[in-house]
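A.B. asks: Let me see the structure of the following:
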Amino acid sequence: MSEQLLFTVLDGGSITTPKGFKAGGLHCGLKKTTRNDLAAIVCEVPATAAAVYTTNIFQAAPLKVTRESLVNGTLQAIVVNSGNANACTGEQGEIDAYAMRTATARALGVKEQDVAVASTGVIGELLKMDKVLGGITELPERMNAGASGAEEFSQAILTTDLVKKECCVAVQVGGITVTVAGAAKGSGMIHPNMATMLGFMTTDAAIDGEDLLGLLRAATNVTFNMITVDGDTSTNDMLVTLASGLAGNEKLNRQHPDWEAFAAAFTHVCQSLAKAIARDGEGATKLVEVQISGAVHDEAAAAIAKTVVGSSLVKSAIFGADANWGRIIAAVGRAGVPVSPDNVNIWLGEIEVLRNSRPVPFDEEQALHYLQKTDTVTITVALSDGEGKATAWGCDLTYDYVRINAAYRT
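C.D. replies: This is a model prediction of the structure:
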């Protein structure tokens, strides 16, 4: 069965579409602009929950709090702020993150242990807790199960992002419609390792907790862990999933006959959000997709794909519409995995530029037109070393990336 038949994408769906969820956001004063900078998701009932986190050694205070909250495998609310990462802020940063958890629990009427905390923004600055705590007291009146609540939430988690990232799908589980949805933020400092920048997923499926965590990890490895913008892994990367169980389906596990369909739907949401993050890379004008086949195994293919899509020279060539396949094969060769050097084939879109590691004459004008006019540049690399395959996503490297990050704090 094709993936398209396993689930249906819901246009206009959001993180509040699954049964039992409300969301909302507001401006509390952390950002210099009037854009929303504080938000929350709340579930009617304690939800089965799972999360993955950055592997950066320097982990922000909210991650410690969220890990502690998830010890029992349930959550009922998530509070998130943008404009300040609360990272590398020492003991006071941890005190502030716990204070956010306590205040949110009181405001939303849930157990403190069932609240996760997430933050994103500038590293090394203490939160303005008077503004944060004041904003949390106002959150309950902003929470709703409609599209407006999801919109306010999605806007509140953005930093340098130009657009919000959302996806929602429906899938049949035992004849019952189950929905899976997600919202994410990320534009710069993107090279996830076990998580994305900040991602939040909701579903009304009833699902075993261990299987939810396993599915989250598996989906992350082929989606969020396969994107890069600038090669930097954040201190705050976190992806949290809540499952309300209110759809009324028989509890899902790996032996359930509809597990494949649910897993496909779940992974699609992750991939959609991950690609949206790559497409919205700081200063980016193109989404770049690198497809690798014929590697010794899937892990090798993944390493090559991420090396190619993360190469500053490849990214610069895409921005300059330069069909410089030499930069691509050089990246393949430095990925740190075995490759037969005499049997590499490369295409830019449908244009073959290398066959058996030798140049193929191609129409430079056609290549120029492809690189200039297409929104998504596809680089295909076929090797001859095995059955391994992988796809990675990134973006081009532009002048604006430097401009944005040269003045990030000011």
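
A.B. asks: Only C-alpha atoms from now on, for both contacts and neighbour counts.
C.D. replies: Noted.

A.B. asks: Just the strands from the stretch 101-250 of the chain, written as ranges.
C.D. replies: Assigned strands in the stretch 101-250 of the chain, in chain order: 115-122, 165-173, 176-185, 198-203, 238-243 (criterion: DSSP state E, counting those that start in this stretch).

A.B. asks: Please produce TSV containing those strands, extended by distance to Thr48 and mean neighbour count.
C.D. replies: Below are these laid out as TSV (distance: least, Cα to Cα, whole Å; neighbours: other Cα atoms under 10 Å):
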stretch	distance to Thr48	mean neighbour count
strand 115-122	12	26
strand 165-173	17	23
strand 176-185	14	26
strand 198-203	10	26
strand 238-243	5	27
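
A.B. asks: And this one, please, so the two structures can be compared:
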Amino acid sequence: MAVGPGTLPQFAAIAGLRIGIASAGIKKPGRKDLVVLELAEGSRVAGIFTRNQFCAAPVHLARRHLAEGQPRFLLINTGNANAGTGERGMADAAECCQRLADEAGVPLSAVLPFSTGVIGEPLPVAKIVKALPDALAAMDSNGWAAAASGIMTTDTRPKGASRELMIDGQRVAISGISKGAGMIRPNMATMLGFIATDVAVAPEVLQQLASELGDMSFNRITIDGDTSTNDACMLIATGASGAPEIGVGSTHLPALRAALAEVYLELAHAIVRDGEGATKFVTIEVTGAAAQQEALDVAYTVAHSPLVKTALFASDPNWGRILAAVGRAGVPDLNLSALEIYLGDVCLVRNGGRAEDYTEARGQQVMSQEEITIHIDLRRGDVKETVWTCDFSHDYVTINAEYRT
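C.D. replies: Next up is the predicted model:
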């Protein structure tokens, strides 16, 4: 169950990047569950990782290798998170990286590992190592669609986005994939994201873009309020397009940022649309806040309310649940008579109570839609923030109750 069509785009190939997919049989025999990205020499990589203090072994190792070396390969497995596995987990992640490095003839630090799946189980190193030659043999510049499927866990559909633009008369490309459907409340979430462009981007600009765009997309979505142990979103710039390098003062930076922002947001929204058991895609807009944090506090309090989320699933315009969530968001000295709450274009709350022109029929009409916007105007400043979430259905409970079976 998911919201919207969810069709993959026609991915633009990224010059200087190839993708190989193989079956290691980590959780299910025959499933394509191992993905390897090969980056041209000189490629640059930046990214953001989970802020969960119990972060997984691959997160520790990817951070270390990213700081130490020049990444040439990204090694991604599904079916096993290699989290909560202690020293053995670190050794297992390092061994998989070393074996890929040996196969490809690159230093250990040139391999960045990423894992997603069940927490607390030892990584099946032998299965992964055995499948590495198959992944390398399958290298193809047009492997994005297969990779989007290969990194899925409880996802019901693959997620991808792609754009092309002109820089200094040269056509350049951006393509990306993401995975995630539950345990989503970044910073980050149980998600992986890989976005690549064949533009050359200065290292400091690349990291700024990775942080800034990730914060406004993947770090503005939530399915259930849980932050996972394995999450990462990587931004790759191969520089193989032939277009001039984009530095801090480049006149082409705004165009690149805008195109990347579209890809980041599309991939983040795809995760919410495919939230475990989701039937509604919900935008929560908070305007008129005095500070960014209070806007986010209000948005996330509404987004995480089980009562709001179950009302959304039932298409029940129970606006009192939204009002109650706003009231407990912790905003100091909130003027209840000034704020307004809208469901779509229908005003629910005004002057401290139900809006005079509100009717149940109008609220019901909005709640019956597949895509809904909840707008909260605090009327105490000029700060605006937006968070995207979904409803809670019976299927969410079933999926998570049976996750390991």
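
A.B. asks: circling back: quick one, which of the strands of the stretch 101-250 of the first structure is nearest to Gly214 of the first structure?
C.D. replies: With distances scored as Cα to Cα, the stretch of the strands of the stretch 101-250 of the first structure nearest to Gly214 of the first structure is strand 238-243 (11.7 Å).

A.B. asks: Quick one: list the elements packing against that closest one.
C.D. replies: Secondary-structure packing of strand 238-243 of the first structure (3 or more Cα pairs under 8 Å, 6 or more residues apart in numbering; DSSP states H and E): strand 38-53, strand 74-84, strand 198-203.

A.B. asks: Distance to Asn236 of the first structure added to those, as CSV?
C.D. replies: CSV is the format used below for these (distance: least, Cα to Cα, whole Å):
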stretch, distance to Asn236 of the first structure
strand 38-53, 8
strand 74-84, 11
strand 198-203, 8
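
A.B. asks: wait, which of those strands is closest to Val117 of the first structure?
C.D. replies: When those are compared by Cα to Cα, strand 74-84 sits nearest Val117 of the first structure, at 5.1 Å.

A.B. asks: quick one: that closest one to strand 238-243, angle?
C.D. replies: Between strand 74-84 of the first structure and strand 238-243, the angle comes out at 150 degrees (axes from the mean of the first three to the mean of the last three Cα atoms, to 10 degrees).

A.B. asks: Give me the helices and strands touching strand 74-84 of the first structure, please.
C.D. replies: Using 3+ Cα pairs under 8 Å, 6+ apart, strand 74-84 of the first structure sits against strand 38-53, helix 90-108, strand 115-122, strand 238-243.

A.B. asks: Among those, which comes closest to Ala278 of the first structure?
C.D. replies: Nearest to Ala278 of the first structure, of all those, is strand 238-243, at 16.0 Å by Cα to Cα.

A.B. asks: So which bit of the first structure is stretch 150-162 of the second structure matched to?
C.D. replies: Mapping stretch 150-162 of the second structure onto the first structure (TM-score structural alignment) gives residues 156-168.

A.B. asks: Repeat that for stretch 119-130 of the second structure.
C.D. replies: On the first structure, the counterpart of stretch 119-130 of the second structure by TM-score structural alignment is residues 123-134.

A.B. asks: got it, and stretch 199-207 of the second structure?
C.D. replies: Going by TM-score structural alignment: stretch 199-207 of the second structure matches residues 205-213.

A.B. asks: outside of that stretch, which residues touch it?
C.D. replies: 48-51, 73, 178-180, 243-254 (Cα atoms under 8 Å, 6 or more residues apart in numbering).

A.B. asks: Quick one: buried ones out of those?
C.D. replies: Buried members of these, scored by 16 or more other Cα atoms under 10 Å, are 48-51, 73, 178-180, 243-249, 252-253.

A.B. asks: what sits against Ser393 of the second structure?
C.D. replies: Residues in contact with Ser393 of the second structure (Cα under 8 Å, 6+ apart) are 277-279, 310, 313.

A.B. asks: Now render the strands of the stretch 101-250 of the first structure as TSV, adding distance to Glu151 of the first structure.
C.D. replies: Shown next, in TSV, are the strands of the stretch 101-250 of the first structure (distance: least, Cα to Cα, whole Å):
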stretch	distance to Glu151 of the first structure
strand 115-122	18
strand 165-173	10
strand 176-185	10
strand 198-203	14
strand 238-243	18
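
A.B. asks: ok so, going back, so of the contacts of Ser393 of the second structure, which ones are in helices?
C.D. replies: 310, 313 (DSSP state H).

A.B. asks: farthest pair in the contacts of Ser393 of the second structure?
C.D. replies: Farthest pair in these, by Cα to Cα: Gly277 and Thr310, 11.6 Å.

A.B. asks: Compare those two (neighbour count), which wins?
C.D. replies: Using other Cα atoms under 10 Å, the more surrounded residue of Gly277 of the second structure and Thr310 is Gly277, with 26 against 16.

A.B. asks: tell me the contacts of the counterpart of that one in the first structure?
C.D. replies: When the first structure is aligned by TM-score structural alignment, Gly277 of the second structure is paired with Gly283. Applying Cα under 8 Å, 6+ apart to Gly283 of the first structure gives the contacts 397-401, 404.
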